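In: no sequence on this one, just coordinates:
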């Protein structure tokens, strides 16, 4: 089997839109390659803020790849014609099965987020220092490597707000990185939910890889009204690293599952779309207690008021 690799460089603020476009035609998801500078003899890295981000997608060469390439190319042209953010030219190349299976690994390195959290790709070695919490991650093709500003913002807040014994809900868990952080920081139980079978498989494997299968329960599904009613008031901490309008659309459910004085960490929010998420959350009975930004991305921390 051969695969067609489709690659485009884009402005950081266009990553979300371009990734969503490309994932429509790639059943295996996309790989987001941040511009990085290796440090500590290549064992760690820092992100070069503001520089173009590279997005890769892979489609099987089974006779449908040309249509997928054309559709993606047309979509990128429309993004570029709007002119809001830089979108480069689409590049393609053929890769064989073995190269495809390992191509994305070269983009992931050991990194520190917050004061204590270390993200270690499963194929790289790292010796932890005192107090560090090491998450061994095999992201596969699911989003959530710790590189994107929204994930970094969430991890910092998870580190700050997780307490031993907490019950945590992770909505849109992706690779399971936030669920893993909460579990390793002392949460008693984490219920991780995602509507993607690829993400559920990745998160389940990563929970096992970190010895957290007993604490983390990964489920295929959505936080709909029926699910929220069943889980009403059960969670001390809820994590939602999705996108603004989706957060806004499930704001009542996010509020419903929180225990009194429980916290919601909401991210995936670009500044221009803040009100799409924040206004419905406030209307649902939550109050804003903290906010942070990296570039144009933000995380909101909200508390459920007691009745």
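Out: Done, it's in. Everything numeric here is computed off the predicted structure, so don't read it as measured data.

In: CA atoms for contacts and neighbours, from now on please.
Out: OK.

In: now the end-to-end length of stretch 241-260.
Out: For stretch 241-260, the separation between the terminal residues is 21 Å (CA to CA, to the nearest Å).

In: and the spatially closest residue to residue 86 that is not a sequence neighbour, how many residues sit next to it?
Out: Sequence neighbours aside, residue 11 is the residue nearest to residue 86 in space, at 5.0 Å (criterion: CA to CA, 6 or more residues apart in numbering). The local packing of residue 11 (other CA atoms under 10 Å) involves 17 other residues.

In: same check, this time on residue 82
Out: Neighbours of residue 82 using other CA under 10 Å come to 9.

In: on that earlier part again, is the residue nearest to residue 86 in contact with residue 83, as I believe?
Out: No: counting by CA atoms under 8 Å, residue 11 does not reach residue 83; the two are 11.1 Å apart.

In: What is the host helix or strand of residue 17 packed up against?
Out: Element membership for residue 17 (DSSP states H and E) is helix 15-23. Under the contact definition 3 or more CA pairs under 8 Å, 6 or more residues apart in numbering; DSSP states H and E, helix 15-23 sits against strand 30-33, strand 53-60, helix 65-82.

In: Reformat these as a markdown table; add distance to residue 147.
Out: A markdown table is the format used below for the helices and strands packed on helix 15-23 (distance: least, CA to CA, whole Å):
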| stretch | distance to residue 147 |
| --- | --- |
| strand 30-33 | 8 |
| strand 53-60 | 11 |
| helix 65-82 | 23 |
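
In: next, the one to line up against it:
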């Protein structure tokens, strides 16, 4: 996944204030440079004066980080911000609330992804999904997650899938969104066992557990995927390399006339992912780019056989 899985008991934090574009870039480069089991990152807007609206980046480390190495990463985006980065130590009991501070709810279509502190803002016709940033990747604040939520919402305006598959579920936010919107069976998988445990707990907390079956599995070769398929809607929010690797087995799991949503892609990577899925008989329906990340929606004609 793109953002890290926050470590239990993380006590070391790096913070730097920067304009939105630089803040998002700094958060991404740190997240992509470390094992997600060891580092968590977030970029969020700071509520200040009307004349200025800066953002902040915070990175949480399970062990004391090499400050010079972190500054070198930040300098790839901005040398000035690298020099301004501040490192500190938090009490273990405080880091979770600190990671959530400043994270505003995210509204995409009918979905509102929020923390426990914003439960009251969900309207009567909206679907609230409560996800805490301290649990696993997928708080809804990343452009890849927003792109997938937008695709799920758009799909729901036209039809309801008999079955949905969420590959690389993270916190389970996309599976929960599908389960809450469609009320039909959903399968959610992840290579990370901790993510699966977290996602299952989130589904229970969001009253979506009856619709979702969670699988801890690398790739899509486990027999359970086929046993519960085919799927009318498949969402895979991962990265280019694994998206290309699973193109063939994923296409086999897709029902005739089904839709595939691919994300975790930089704009420069989108065509490579598209080529891999076109080779499996899928065609591009829509391309979204949100906050520097691209989401592809593809489909296969109803009369096209699975390979």
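Out: Received, thanks. All of these numbers come straight from a predicted model, not from anything done at the bench.

In: distance of the residue nearest to residue 86 of structure 1 from residue 55 of structure 1?
Out: Relative to residue 55 of structure 1, and taking CA to CA, residue 11 of structure 1 is found at 10 Å.

In: Kindly report the same for residue 170 of structure 1.
Out: Relative to residue 55 of structure 1, and taking CA to CA, residue 170 of structure 1 is found at 25 Å.

In: Of these two, which one has the most company?
Out: residue 170 (25 against 21).

In: That one -> structure 2?
Out: Residue 170 of structure 1 maps onto residue 166 in structure 2, with residues paired by TM-score structural alignment.

In: my read: that match touches residue 232, true?
Out: No: in this structure, residue 166 of structure 2 is not within contact of residue 232 by CA under 8 Å, at 11.5 Å.

In: Ignoring the adjacent residues along the chain, who's closest to residue 269 of structure 1?
Out: Residue 269 of structure 1 sits nearest to residue 244 (CA to CA, 6+ apart), 4.9 Å away.

In: ditto for residue 107 of structure 1
Out: Nearest one to residue 107 of structure 1, counting by CA to CA, 6+ apart, is residue 33 at 6.0 Å.

In: so who does the one you found touch?
Out: 53, 54, 55, 56, 107 (CA atoms under 8 Å, 6 or more residues apart in numbering).

In: since we're on the last one, how many residues are nearby?
Out: Read that as residue 107 of structure 1. Neighbour tally, residue 107 of structure 1, other CA under 10 Å: 12.

In: just the first one next, same as before
Out: The criterion is other CA under 10 Å. On that basis, residue 53 of structure 1 has 22 neighbouring residues.

In: wait, residue 203 of structure 1 sits on residue 172?
Out: No: Residue 203 of structure 1 lies out of contact with residue 172 (CA under 8 Å); the separation is 10.5 Å.

In: neighbour count winner among these two?
Out: residue 203 (34 against 24).

In: Setting aside sequence-adjacent positions, which residue approaches the counterpart of residue 290 of structure 1 in structure 2 most closely?
Out: Following TM-score structural alignment, the counterpart assigned to residue 290 of structure 1 within structure 2 is residue 286. Setting aside the residues directly before and after it, residue 286 of structure 2 is nearest to residue 297 in space (CA to CA, 6+ apart), at 5.1 Å.

In: cool, and residue 257 of structure 1?
Out: residue 232 (4.1 Å).

In: where's the counterpart of residue 191 of structure 1 in structure 2 relative to residue 215 of structure 2, distance?
Out: Using TM-score structural alignment, the equivalent of residue 191 of structure 1 in structure 2 is residue 187. According to CA to CA, residue 187 of structure 2 and residue 215 of structure 2 sit 7 Å apart.

In: More neighbours: which of the two?
Out: residue 187 (24 against 21).

In: which element is residue 25 of structure 2 on?
Out: Applying DSSP H and E, one finds residue 25 of structure 2 within helix 20-33.

In: And the contacts of that helix?
Out: So helix 20-33 of structure 2 is contacted by 2-4, 17, 39-43, 45, 54-59, 70, 73-74, 77-78 (CA under 8 Å, 6+ apart).

In: the inter-axis angle of that helix versus helix 67-75?
Out: 130 degrees (axes from the mean of the first three to the mean of the last three CA atoms, to 10 degrees).

In: Excluding covalently adjacent residues, which one is nearest to residue 155 of structure 1?
Out: Nearest to residue 155 of structure 1 is residue 178, by CA to CA, 6+ apart, at 6.4 Å.

In: nope, residue 65 of structure 1 is what I was after
Out: residue 59 (6.2 Å).

In: matching residues in structure 1 for the lengthiest strand in structure 2?
Out: For structure 2, the strand with the greatest residue count under DSSP state E is strand 254-265. Using TM-score structural alignment, strand 254-265 of structure 2 lines up with residues 258-269 of structure 1.

In: distance from the matching stretch to structure 2 after superposition?
Out: Taken over the aligned residues, the distance from stretch 258-269 of structure 1 to structure 2 averages 0.8 Å (mean CA distance after the TM-score superposition for structure 1).

In: Contacts for that stretch, please.
Out: By CA under 8 Å, 6+ apart, stretch 258-269 of structure 1 touches 150-151, 153-154, 157-158, 232-244, 247, 254, 277, 297-306.

In: follow-up on the earlier one: make sure the match of residue 170 of structure 1 is indeed in a strand.
Out: Yes: using DSSP: H, G, I helix; E, B strand; the rest coil, the assignment for residue 166 of structure 2 is a strand.

In: Contacts only, for it.
Out: 174, 175, 186, 187, 188, 189, 234, 235, 236.

In: ditto for residue 114 of structure 2
Out: Counted by CA under 8 Å, 6+ apart, residue 114 of structure 2 has contacts 104, 105, 106, 128, 129, 130, 131, 132, 139.

In: Considering those, which is situated nearest to residue 83 of structure 2?
Out: Distance to residue 83 of structure 2 across the contacts of residue 114 of structure 2 (CA to CA) is lowest for residue 104, with 27.5 Å.

In: counterpart of the closest one in structure 1?
Out: Looks like residue 104 of structure 2 aligns to residue 109 there (TM-score structural alignment).

In: Pull the number of nearby residues for that match.
Out: Residue 109 of structure 1, neighbours per other CA under 10 Å, totals 22.

In: which residue packs closest to residue 176 of structure 1, ignoring adjacent ones?
Out: Going by CA to CA, 6+ apart, residue 176 of structure 1 has residue 203 as its nearest residue, at 4.4 Å.
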